[in-house]
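Engineer: Structure, please.
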Amino acid sequence: MSVTTGVYAADAAPRRIAGPVPLVERAAARAAEAGEAGRAAVLEEFWTEAARRGTPLVEALDDDPDHCAVTFLWRGHRATRQVLLLAEGLTDPDDLAASLLSPLPGTDIWHLTHRLRADHRGSYRMAADISPGPPPASAELLRRRLLSLSAHAAPDPLNLRRTPGRPPDRDTSVFALPQAPARSWTGRRGGVPRGRVERHRLPAGVLGVERDVWAYLPPGGADSRLPVLVLHDGDLWFGRLAFQDTLDALVADGAVPPLAVLAPDAVDRATRDRELAAPESQVRFLADELLPWAAGRWPLTTDPAHTLVAGQGLAGLASLHAAFLRPDRFGTVLAQSAPVSRLDAGAVPSAAVRLDVGLREKEILDHHRDLYETLRSHGCPVTLNAYNGGHDWACWRACLAEGLVGLLGH
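Structural biologist: Got it, this is the predicted structure:
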């Protein structure tokens, strides 16, 4: 039973830094010294260097080695009226105006700097307002303008690190500060044996519709019945995030035993929200249809102690329900950023539980703390991992591999 230390540390709170940071300030000074004739060349040099380094720009703080100055940049032009940053865990959806970048007079540089603890990881998108005329003076009209603008946000063109979203969502840009936990098993690694990924369609059952399921089988076959991970949102994890590469690396390193993964598609956002809002039906599908179907095809364990269920957001809540309602099938659960306030914890499971949650998730963080204390007081083996980030696939990818090692590793 454990909890990550420093879960509620105040020093993890982001803080906007007023005015340009040294890198931007030097560019402004050089542009001013160069005059009209040389300004364009100075600014071109600045943007070339920004593209080479990649954005956001990260600068050390001389008086604070545990924090960094993180500067988001946008290259504006004559028609640019305002630029909005939409960053998970940094942008307040109720106060979008607080996430507007500032123009640097006499240049095409728009900038916004946050002081962030050096273990922060997150994703973001940006949107430039090129509407004719100045921005609205009224706070309410400005709020509406920015809300409309946010629908057109896109990845940062100067940041090549991306994470995909479920269509129709756009990709998002990703950044990780120097002390962010390493993503040791993310990405395809050369020279390791490859597992097999298959896609199957289950007949209509308790959900009332057929359902596609991704199946990962480890390389080299199995000498005995394989432990099983049931992972929600298979269309994202295997269809877009290439989670099989992470699994191959984990198995090759011996960080987890060879395992099978069953990952049902979420289909689309509306279907996902509707089905996960009815956890009893979802749990019946997983426990009474998916697992028996898979056990009839491959040498998989039926021992709940070696059967793990995992998910993010609403799928994390459904995973907790699975462990609470069907301990005969699920003995381990990994729930990431789940809305746990909706969970009836009256019947505490005997399952081993890992809870992942972001420090930037406000109320949901407190709810995870309360659930952790409730489970711990009932003797449930439970871990609470609070990472420095938000409600964010960029964070969940890193934490999922770490969680599998903690729950399944030797």
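Engineer: only C-alpha atoms for contact and neighbour calcs from this point on.
Structural biologist: Fine.
Engineer: what comes into contact with stretch 248-255?
Structural biologist: Identification of contacts with stretch 248-255 by Cα atoms under 8 Å, 6 or more residues apart in numbering yields 185, 188-189, 192-195, 218-219, 256-258, 401, 405, 409-410.
Engineer: Proceed likewise with the subsequent sequence, for comparison:
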Amino acid sequence: MDIRASRPGFHQVTFRWTEDRPAYDVVVRLISHTDRAYDDGELDKYLMVRDERSWALTLELPSALRTSYQLCPMYGALVRGEVVDDERWTAIMAAGVADPGNPLVHPAGCTYGNPGPASVLELPEAPSRDSWVTPADEHGVVRRCASEDGSVVSVYEPVEPRGLAVMFDGARWTDLRLPVLLDNLIGRGEIAPIRVVMIESIQGLHRHDTLPRPEVFAPFAIGTAERWATDGPTALIGQSLGGLAATFTARLRPDLFDVVVGQSSSFWWDEKELSGPAVIAELDHGPATSQRFFLEAGTTEDLREDNRHLADVLTRRGYDATYREYEGGHDYACWQIGLADALSWAFPRS
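Structural biologist: Here you go, the predicted model:
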């Protein structure tokens, strides 16, 4: 992979793939851009060009971009010039592999539509993720707690915790080495020592069987926060549908949850049991509380309009609310940066 400056605010990135067997096409799947291009019917611009046994593609991308990506060799049929329906797009995502020419890799399970690892592209003006990868002195220990009903949480425990963060999708954050981040932030004095409970599984169910169901996720998150509470503030944190679930649950117990962190929250979700528009309406017209909100969304995400709307509602109603947009998409590579900033905002060392 080659990265070169182009016009102000942009860099040219050349991706390369050397095939071990002939492919019909190779798709560069940038979580930030290619997924949206599929929705817009413009996938051809992310197809590599073949030269003998090598493939390459040069893209001009924003200099502050940070994104996960995979290279997707297609062996069964052409993609170029064809109509790519949902079934075909699912096959393209499933074919993705990490870029062998890039040492920055996300662990398996962090990329929608693909169970394998993904590469991470960081352009020169993108925020650094050094706090996630640089080893630090340990300031907390991690223990995994399993219940008889199949529920599993991992608990990061520092000495004398002065705050609690409860997080959905805990297995992903464990894979992404969240304890390393916490050790670094606590060690550098950027946050107070906090206990972090990462919810890995509720009743042994998959996230798609829990996060859309308030009768499942809300009592568990509330019970978890009550069990592990400290004398300091308590935050409930989620990404995507987890961000909606966190906001919904926190509104049920404003006496328990002081802070809500929602990253790329799915406020577009509108089902009978759980409705993003209904949650926003309740925040707009329901009783005001002293809760604080940290919200963010990516520049390539359609859902940022709903998040902007909620931020406007919170500001108008006098809440302590932070909203920002990052250069990127619906992506753990971006949420890593936002989570570190959210923790520093929610739990400053006094």
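Engineer: Any idea what the TM-score is?
Structural biologist: Here the TM-score for the pair of chains, by TM-score structural alignment, normalised by the length of the second structure, is 0.86; 329 aligned residues with a Cα RMSD of 2.5 Å.
Engineer: all helices of the stretch 51-200 of the second structure, in order?
Structural biologist: Secondary structure of the stretch 51-200 of the second structure (DSSP state H, counting those that start in this stretch): helices located at 86-94, 130-133, 170-175, 178-187.
Engineer: The last one maps to which residues in the first structure?
Structural biologist: Aligned by TM-score structural alignment, helix 178-187 of the second structure corresponds to residues 243-252 of the first structure.
Engineer: pretty sure Arg211 of the first structure contacts Ala263?
Structural biologist: No: the criterion here is Cα atoms under 8 Å, and Arg211 of the first structure misses it with Ala263 at 10.5 Å.
Engineer: The two: who's more crowded?
Structural biologist: Neighbours were counted for Arg211 of the first structure and for Ala263 using other Cα atoms under 10 Å; Ala263 has more, 26 against 17.
Engineer: Just give me the match in the second structure for that one.
Structural biologist: Looking across to the second structure (by TM-score structural alignment), Ala263 of the first structure lines up with Met198.
Engineer: how close does its match get to Gly170 of the second structure?
Structural biologist: 4 Å (Cα to Cα, to the nearest Å).
Engineer: any residues in contact with both of those two?
Structural biologist: Common contacts of Met198 of the second structure and Gly170 (Cα under 8 Å, 6+ apart): 153-154.
Engineer: Can you tell me how far the residue of the second structure most remote from its centre is from Tyr75 of the second structure?
Structural biologist: The outermost residue of the second structure relative to its centre, with distances by Cα atoms, centre = their mean, is Glu52 at 37.7 Å. Remark: distance between Glu52 of the second structure and Tyr75 of the second structure (Cα to Cα) = 16 Å.
Engineer: Ok, Asp312 of the second structure next?
Structural biologist: Between Asp312 of the second structure and Tyr75 of the second structure the computed distance is 48 Å (Cα to Cα).
Engineer: Check Pro348 of the second structure too.
Structural biologist: According to Cα to Cα, Pro348 of the second structure and Tyr75 of the second structure sit 52 Å apart.
Engineer: now do Ala250 of the second structure
Structural biologist: 47 Å.
Engineer: Could you tell me which helix of the first structure is the longest one?
Structural biologist: Assignment by DSSP state H gives helix 22-53 as the longest helix of the first structure.
Engineer: mind checking how far the next helix or strand after that helix is from the chain centre?
Structural biologist: With elements assigned by DSSP states H and E, the helix or strand that comes after helix 22-53 of the first structure is strand 57-60. Remark: strand 57-60 of the first structure is offset 22 Å from the chain centroid, using Cα atoms, centre = their mean, to the nearest Å.
Engineer: which residue numbers in the second structure go with the next helix or strand along the chain from strand 57-60 of the first structure?
Structural biologist: Reading on from strand 57-60 of the first structure to the C-terminus, the next helix or strand found by DSSP H and E is strand 67-75. The alignment of strand 67-75 of the first structure onto the second structure (TM-score structural alignment) covers residues 10-18.
Engineer: and the matching stretch, which residues are buried?
Structural biologist: Buried residues in stretch 10-18 of the second structure, counted by 16 or more other Cα atoms under 10 Å: 10-13, 15-17.
Engineer: For those, give me a markdown table that also has distance to Asp86 of the second structure.
Structural biologist: A markdown table is the format used below for the buried residues of stretch 10-18 of the second structure (distance: Cα to Cα, whole Å):
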| residue | distance to Asp86 of the second structure |
| --- | --- |
| Phe10 | 31 |
| His11 | 31 |
| Gln12 | 30 |
| Val13 | 28 |
| Phe15 | 25 |
| Arg16 | 26 |
| Trp17 | 25 |
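Engineer: contacting residues around the residue nearest to the spatial centre of the first structure?
Structural biologist: The residue lying closest to the centre of the first structure (Cα atoms, centre = their mean) is Trp393, at 1.9 Å. Contacts of Trp393 of the first structure were listed using Cα under 8 Å, 6+ apart, and they are Thr163.
Engineer: In the second structure, what residue corresponds to it?
Structural biologist: Per TM-score structural alignment, the equivalent position to Trp393 of the first structure in the second structure is Tyr332.
Engineer: From Asp137 of the second structure, how far out is its match?
Structural biologist: From Tyr332 of the second structure across to Asp137 of the second structure, the span is 25 Å (Cα to Cα).
Engineer: Likewise for Gly41 of the second structure?
Structural biologist: Computed as Cα to Cα, the Gly41 of the second structure to Asp137 of the second structure distance reads 49 Å.
Engineer: again with Glu305 of the second structure
Structural biologist: 41 Å.
Engineer: Give me the more crowded residue out of the two.
Structural biologist: A direct count of neighbours by other Cα under 10 Å for Glu305 of the second structure and Asp137 places Glu305 higher, at 13 against 10.
Engineer: The second structure: which residue goes with Asn159 of the first structure?
Structural biologist: In the second structure, the residue matched to Asn159 of the first structure (TM-score structural alignment) is Asn102.
Engineer: Leaving out the residues flanking it, which one is nearest to that match?
Structural biologist: Excluding the flanking residues, the one nearest Asn102 of the second structure by Cα to Cα, 6 or more residues apart in numbering is Ser119, at 6.6 Å.
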